[in-house]
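> Structure, please.
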Amino acid sequence: MDANAQSWASTPAIRASMRANRSRDTRPELRLRRALHARGYRYRVAYRPLPELRRTADLVFTKAKVAVFVDGCFWHGCPQHHRLAKRNQEYWEEKVNRNRRRDEETDLKLAEAGWVSLRFWEHEDVASAASKVACFVDERR
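You can find the predicted model right below:
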């Protein structure tokens, strides 16, 4: 990073913490992948359902055209668990709002292309989420 550039993080420790957040292979995502794999389902991981759209789904069932997203409560603004950051509130509020708008746009573009987009919060019951995914995949095969 350029030494003169202003960081979005309020402290170096917060910057390091945020940069360490994973975009794939998160615990909630891995739990869902394990549950589906145990049921015999195979899928692509961190894959673009529509190559022309710069959006990556967590799990993708290409033949069934089902894209699965496991959204983090902080990053995507979970109505049950999201809390505004104490520092840089305006930045984070706008960041989460941009993420929400992007999620809606992604779902719309996938639907227009004949895909089903399934979204789960990181705290949702894994067995229930796996059952829902399995239902949609089986229905569309």
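> rest of the way, CA atoms for contacts and neighbours
Noted.
> In contact with W121, which residues?
70-73, 78 (CA atoms under 8 Å, 6 or more residues apart in numbering).
> could you dump the residues you listed to JSON lines with secondary structure and neighbour count?
Conversion of the contacts of W121 to JSON lines gives the following (DSSP: H, G, I helix; E, B strand; the rest coil; neighbours: other CA atoms under 10 Å):
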{"residue": "V70", "secondary structure": "strand", "neighbour count": "23"}
{"residue": "D71", "secondary structure": "strand", "neighbour count": "19"}
{"residue": "G72", "secondary structure": "coil", "neighbour count": "19"}
{"residue": "C73", "secondary structure": "helix", "neighbour count": "18"}
{"residue": "C78", "secondary structure": "coil", "neighbour count": "17"}
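> Out of those, which comes closest to G114?
Proximity of the contacts of W121 to G114 was ranked by CA to CA; the top entry is V70 with 20.3 Å.
> Surely the closest one touches P28?
Yes: with contact defined as CA atoms under 8 Å, V70 reaches P28; the gap is 7.1 Å.
> I'd like the structure of this one too, to check against the first:
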Amino acid sequence: MAAIRGVNTKPEMLIRRGLHACGLRYRLHDQKLPGRPDLVFPKFRCVLFVHGCFWHGHNCHLFKWPRTREKFWREKIGTNVARDKRVIEALHKAGWRIGTVWECALKGRRRRPLGEILDAVLEWLEEHEGDLKLEALPDDHASVRN
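The predicted structure follows:
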């Protein structure tokens, strides 16, 4: 697991490059905030996480429980999910809005167009209220894309 990146992952870099090209500036992995969010937008009081579906136990087509060492993986991923909940609560208490872009929104047969994801993030930042959660397209839309 030492080879698994926690920062600068491919999905994260895709989002970062796209938002930077749109003119947004942000801080990266701010250690002063709970959970060290991937992107921090102090001007909007927002943070954005780009989560891998496997590591964060997302219920989508990309997530499959490993067949070996099942107890280990259930504990590992369960701990990650519990930590995510604690981090979100702490950030909300501190007055931050939270956005989450799931890996399945960026890759796989049900991915969304990158432009659509970037537009949704930009719109969310300017709304000044609520949280954002971007996931893969529903199954009925996936066949239209291919």
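> hmm, back to that, hmm, which two among the contacts of W121 of the first structure are most spread apart?
Every pair of the contacts of W121 of the first structure checked by CA to CA; the farthest is V70 and C78, at 11.6 Å.
> Tell me the counterpart of A90 of the second structure in the first structure.
Aligned counterpart of A90 of the second structure in the first structure: K109 (TM-score structural alignment).
> same thing with T79 of the second structure?
T79 of the second structure maps onto R98 in the first structure, with residues paired by TM-score structural alignment.
> mean shift of the helix or strand where that match lies relative to the second structure?
In this assignment (DSSP states H and E), R98 of the first structure forms part of helix 89-112. Following the fit onto the second structure, the mean deviation recorded for helix 89-112 of the first structure is 1.0 Å by mean CA distance after the TM-score superposition for the first structure.
> after that helix comes which helix or strand?
strand 116-121.
> how far out from the middle of the chain is the helix or strand following that next one?
Using DSSP H and E, the next helix or strand after strand 116-121 of the first structure towards the C-terminus is helix 126-140. Relative to its chain's centre, helix 126-140 of the first structure lies at 17 Å (CA atoms, centre = their mean, to the nearest Å).
> What helices and strands are in contact with helix 126-140 of the first structure?
helix 27-38, strand 66-71 (3 or more CA pairs under 8 Å, 6 or more residues apart in numbering; DSSP states H and E).
> Show me what the first one is packed against.
Right, the one you point to is helix 27-38 of the first structure. Applying 3+ CA pairs under 8 Å, 6+ apart, we find helix 27-38 of the first structure packed against helix 126-140.
> Equivalent analysis for the last one, please.
Using 3+ CA pairs under 8 Å, 6+ apart, the elements in contact with strand 66-71 of the first structure are strand 57-61, strand 116-121, helix 126-140.
> any idea which of those is most buried?
Across these, averaging neighbours per residue (mean count of other CA atoms under 10 Å) puts strand 57-61 on top, at a mean of 23.
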